[in-house]
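> What would the 3D arrangement of this be:
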Amino acid sequence: MEITFNGKRALVTGAGKGIGRVIVIELMKCGAQVVALSRTQSDLDSLKAEYPQVEIVLCDLADLQESNKIIAGLGDFDLLVNNAAIAKCGSFLDTKCSDVADMMNINVNAVINVSQVVVKSMIRRGVGGAIVNISSQASMAALADHVGYAATKGALDSATRVMACELGPKNIRVNAVNPTVITTDMSMAGWSDPARAAWMKERIPLGRFGDPIEVAQPVLFLLSDKASMINGTTIPIDGGFTAC
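Down below sits the predicted model:
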């Protein structure tokens, strides 16, 4: 099954490293014109050096007003991947409400903010479009030390469904994917302890963590016309963790 995005323009947030970076690369391989957004200039410079055709944008999504202006100035998009996220994990009793607020601002508020800008353009042009939000298995199954992060990803799943209901009549599809631990810097920071990693792998039927490409490929499918009747879903990419 060949997926092509020739003539399509895509925006990917959190695109400097990890899952976002791989999604950017795979979109370009399929013919999309991609705008990669990150808050870290060095990551963007590295991506640009490797793939000169990518358009890079420095933007801190925590500043909702400023990021709104920046994204509105980038032009029109057909595809959007809301990948940017932060995680501040700790035990329930030690979790600070300020940390939860920081995560909510990036993991939920920024997704809504970015999507509103992109969707208004889609509606104005009457062309439809597709959005994929990168959620987490933490929204689907309880994980110790993840109370704040899980709460934000649960909110993101709910936002995804509401977006799908409201935007479907405009031919704009919205879905989410919910990965398990993926071998990225962000994920491995919380799972670098061998004993803790072994505990998680024992609960994943496939017995391993995922690779960023194993998230990118389902995302590309959901963005493509091959998924034209898929809307409002939250799809685990977890090796069977949430099934057991």
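> Only C-alpha atoms from now on, for both contacts and neighbour counts.
Noted.
> Now do the same contact list for the residue lying closest to residue 140 once chain neighbours are set aside.
Among residues not flanking residue 140 along the chain, residue 242 sits closest, at 6.9 Å (CA to CA, 6 or more residues apart in numbering). Contacts of residue 242 were listed using CA atoms under 8 Å, 6 or more residues apart in numbering, and they are 137, 140-141, 236.
> now the residues you listed as a markdown table including distance to residue 57 and neighbour count?
Shown next, in a markdown table, are the contacts of residue 242 (distance: CA to CA, whole Å; neighbours: other CA atoms under 10 Å):
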| residue | distance to residue 57 | neighbour count |
| --- | --- | --- |
| 137 | 29 | 23 |
| 140 | 32 | 17 |
| 141 | 34 | 12 |
| 236 | 30 | 20 |
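> give the contact list for the spatially most central residue of the chain.
The residue at the geometric middle of the chain, judged as the C-alpha nearest the mean C-alpha position with CA atoms, centre = their mean, is residue 83 (2.4 Å). Counting by CA under 8 Å, 6+ apart, residue 83 makes contact with 12-15, 19-20, 133-134.
> Check those against residue 217 and report the nearest one.
Closest approach to residue 217 among these (CA to CA): residue 19, at 10.5 Å.
> Can you get me a residue count around that closest one?
Here the neighbour count serves as a burial measure; for residue 19 (other CA atoms under 10 Å) it reads 24.
> neighbours around the closest residue to it other than its chain neighbours, how many?
Residue nearest to residue 19 in three dimensions, not counting chain neighbours: residue 212, with 4.9 Å by CA to CA, 6+ apart. Burial of residue 212 is recorded as 19 neighbouring residues (other CA under 10 Å).
> Looks like residue 212 contacts residue 24 (just checking).
No. Counting by CA atoms under 8 Å, residue 212 does not reach residue 24; the two are 11.4 Å apart.
> another one to check against the first:
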Amino acid sequence: MLKLPRTPSFRLDGRAALVVGASSGIGLAAAAALAEAGARVTLAARSADRLDEVVSAFAEAGYEARAMALDVQNVEETEARVAESGPFDILVNSAGIARHAPALQTSLADFDLTTDINLRGAYFLTRAVASMLISAGRPGSLINISSQMAHVGGIDRAVYSATKHAVEGFTKSMAIEWGGHGIRVNTICPTFIRTPLAEQTFANPERLKWVEDKIKLGRIGEVEDIMGAVTFLASDAASLITGSALMIDGGWTAD
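Presented below is the predicted three-dimensional model:
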């Protein structure tokens, strides 16, 4: 009798997840998605006060979660915190910042801050989590929240786009290096999502029209649009996916 194949599980029971940038927006949604799938989630962000509120909300929903104050700009602190609390089977790095301006008006301070968080911080955070997994002989799924701007350019986004292109580059290289350890490294590339980070763009009528014209599905993204992708990439259902970028852009980059 023919035995039908079965879909690998999307459940994450028994797995430890670290979500950075978890106090709001995409990071918070990613953490909720992982917890809903059964993961034990460590919620990390710079704002300890906000994290306490988030942990309480997770507990009320019946999820297992704890808080970790963490600033990815401080590489030594990041490595120490990961070493103290890991290993983590899953990483979702949603820590990020944007300082939008025309390229001719980019300040050195904005350039340094954006690259420190979006590139330097992301690189060493991903490395720290992978290092613990390799030492423990465990596989894992490491996910960096990138952007559609990692694949195209955008108005006033030269620096932001540069950092996200760089994230795609190190993600692919790390995937090659750590594949033999069973560690998968991927990115999720959202379009404009309704979060506090995007409010500056939405408040500008010209920029809002630009966004709406570029998104082929005709609507701004919501954080819920990211949640299924996070669970998928973290789970066994994505066990052969590494070094890839999952576009959640409403067709922006299809041109």
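> follow-up on the earlier one: which residue in structure 2 lines up with the residue nearest to the centre of structure 1?
Using TM-score structural alignment as the criterion, the counterpart of residue 83 of structure 1 in structure 2 is residue 94.
> max-length strand in structure 2?
Counting by DSSP state E, the longest strand found in structure 2 is strand 183-190.
> okay, that one sits on what stretch of structure 1?
Matched against structure 1 by TM-score structural alignment, strand 183-190 of structure 2 falls on residues 172-179.
> one step back: for the residue nearest to residue 140 of structure 1, what is the corresponding residue in structure 2?
Structural alignment (TM-score structural alignment) places residue 242 of structure 1 against residue 253 in structure 2.
> would you say its match is within a strand?
No. The assignment for residue 253 of structure 2 is helix, going by DSSP: H, G, I helix; E, B strand; the rest coil, so no strand is present there.
> Could you count how many residues lie near residue 66 of structure 2?
18.
> and what of the one 10 residues further on?
Other residues near residue 76 of structure 2 come to 12 when the count uses other CA under 10 Å.
> need the strands for the stretch 101-250 of structure 2, in chain order.
In the stretch 101-250 of structure 2, strands defined by DSSP state E, counting those that start in this stretch lie at 140-145, 183-190, 245-248, listed in chain order.
> could I get those as JSON lines with distance to residue 215 of structure 2?
Formatted as JSON lines, the entries for the strands of the stretch 101-250 of structure 2 read as follows, by distance: least, CA to CA, whole Å:
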{"stretch": "strand 140-145", "distance to residue 215 of structure 2": "19"}
{"stretch": "strand 183-190", "distance to residue 215 of structure 2": "11"}
{"stretch": "strand 245-248", "distance to residue 215 of structure 2": "10"}
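> circling back to that earlier point, for residue 196 of structure 1, state which of the contacts of residue 83 of structure 1 is nearest.
For the contacts of residue 83 of structure 1, the residue nearest residue 196 of structure 1 by CA to CA is residue 19; the value is 21.9 Å.
> I'd guess that closest one is in a helix, am I close?
Yes. Residue 19 of structure 1 forms part of a helix when assessed by three-state DSSP.
> Show the contacting residues for the alignment partner in structure 2 of it.
Counting by TM-score structural alignment, residue 19 of structure 1 corresponds to residue 26 in structure 2. For residue 26 of structure 2, the contact set (CA under 8 Å, 6+ apart) comprises 94, 195, 223, 226.
> any idea how far the aligned partner of residue 108 of structure 2 in structure 1 is from residue 33 of structure 1?
Using TM-score structural alignment to pair residues, one finds that residue 108 of structure 2 aligns to residue 97 in structure 1. Between residue 97 of structure 1 and residue 33 of structure 1 the distance, using CA to CA, to the nearest Å, works out to 39 Å.
> which position in structure 2 aligns with residue 142 of structure 1?
That one, residue 142 of structure 1, aligns with residue 153 by TM-score structural alignment.
> Quick check, residue 68 of structure 2 in contact with residue 49.
No. Using CA under 8 Å, residue 68 of structure 2 makes no contact with residue 49, being 10.8 Å away.
> what about these two, which has more around it?
Set residue 68 of structure 2 next to residue 49 and count neighbours by other CA under 10 Å: residue 68 wins out with 21 against 12.
> ok so that one is a helix residue?
No. With three-state DSSP as the criterion, residue 68 of structure 2 is strand rather than part of a helix.
> list the contacts for the aligned residue in structure 2 for residue 219 of structure 1?
The criterion is TM-score structural alignment: under it, residue 219 of structure 1 has residue 230 as its aligned partner in structure 2. For residue 230 of structure 2, the contacting residues are 30, 33-34, 92, 143, 188, taking CA under 8 Å, 6+ apart as the criterion.
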